[in-house]
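K.L.:
Below: sequence and its predicted model.
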Amino acid sequence: MLQKDPLFRRREETPYRPPAAPVPHAAPAPSAGAAAAPDVAGTGKAGEASKLVVGPEVKLKGAEISDCDTLVVEGRVESALDSRVMQIAEKGVFKGAAAIDIAEIRGRFEGELTARKNLVIHATGRVSGKIRYGRIKVEEGAEIAGDVAPIGAPAEAAARPLTPQRSP
């Protein structure tokens, strides 16, 4: 003869009751070495930042990226971008034109880059093309090539190579 397991019988007798209110999930605290960037995915709520992450195996080509507060490139992007923050991961590649406030480059950027406030090129970063910046930080080991000048510099001064000056 078969006997019913009390555990299963009890479960059938207890009706399911959903939680009264959704439980908010706490965001993990950033690690000490993490960059201070917004960790907000685009939720569409007023006052919140929008963030687009192009993953490691993703290729985005031919689209103009707009209404994006932060772009994180882990894969490959060929596009035009006007945004606040762009972060290119070590294996990330961005080709095209970007006008942004803050650029943090650990991977490759090829094209026309205007970093209105800060441009940071980490040791693994490679930047080439027409580059304009408000302030710049280039770590040892980084590579930068092309037409590089601060925003507002006269075109002829930007194109002129630096030569040592002799004092009279």
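P.N.:
Now that the structure is in, tell me what you want to look at. Residues are numbered from 1 along each chain as shown.
K.L.:
C-alpha only now, for contacts and for neighbours.
P.N.:
OK.
K.L.:
Tell me the helix or strand right after the biggest helix by length in the chain.
P.N.:
Scanning the chain for the helix with the most residues, using DSSP state H, yields helix 6-13. Later in the chain than helix 6-13, the nearest helix or strand by DSSP states H and E is strand 51-54.
K.L.:
Below is an additional structure, to be compared with the one above:
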Amino acid sequence: MNDKNDMSKENSIYIGEGVVFSGSIKAPNQAIISGKFDGELEARDVLIGASGVVTGKTTAQFVDVKGELNETVTSRELLIVRGTGRVRGTVTYGEIEIERGGQVKGDMIQR
């Protein structure tokens, strides 16, 4: 690993646009979802792109949503819902930031 960008990719997973994955993922670093994921997702950072759809149980320190996040979400530190983001379900968070246009529907629990 010679440059900083390579280091950020180490121990990370990327699900690209058009890719559909069902199952369980545990990534020590980042999980970047631009496709569709259904199942249990655990990572330090979860980044959901504008075309990304995640359904199931999601657990992370930091969650950034530009697409859709459904069912059970635990963001131990910060949950950011961007203007294009939609979160539906039970949301547990340390802090939350919702941009204008962002949607959160369901039960919200601050840690």
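P.N.:
Nice, thanks for sending it over. Owing to the predicted nature of the structure, the values given are computational and were not obtained by experimental measurement.
K.L.:
on that earlier part again, which part of the second structure matches the longest helix of the first structure?
P.N.:
With TM-score structural alignment applied, helix 6-13 of the first structure matches no range in the second structure.
K.L.:
can you check stretch 104-119 of the first structure too?
P.N.:
Going by TM-score structural alignment: stretch 104-119 of the first structure matches residues 64-79.
K.L.:
how about that stretch: buried residues?
P.N.:
Within stretch 64-79 of the second structure, the residues that count as buried by 16 or more other C-alpha atoms under 10 Å are 64-70, 72-76, 78-79.
K.L.:
Out of the residues you listed, which sit inside strands?
P.N.:
Using DSSP state E, the members of the buried residues of stretch 64-79 of the second structure that fall in strands are 64, 65, 68, 69, 70, 72, 73, 74, 75, 76, 78, 79.
K.L.:
need the contact list for the residue nearest the centre of the second structure.
P.N.:
The centroid of the second structure falls nearest to residue 46 when counting by C-alpha atoms, centre = their mean (3.6 Å). By C-alpha atoms under 8 Å, 6 or more residues apart in numbering, residue 46 of the second structure lies in contact with 30, 31, 32, 33, 60, 62, 63, 64.
K.L.:
do residue 50 of the second structure as well
P.N.:
Contacts of residue 50 of the second structure by C-alpha under 8 Å, 6+ apart are 34, 65, 66, 67, 68, 84, 85.
K.L.:
And for residue 105 of the first structure?
P.N.:
If a contact means C-alpha under 8 Å, 6+ apart, then residue 105 of the first structure has 86, 87, 88, 89, 90, 119, 120, 121, 122, 125, 126 as its contacts.
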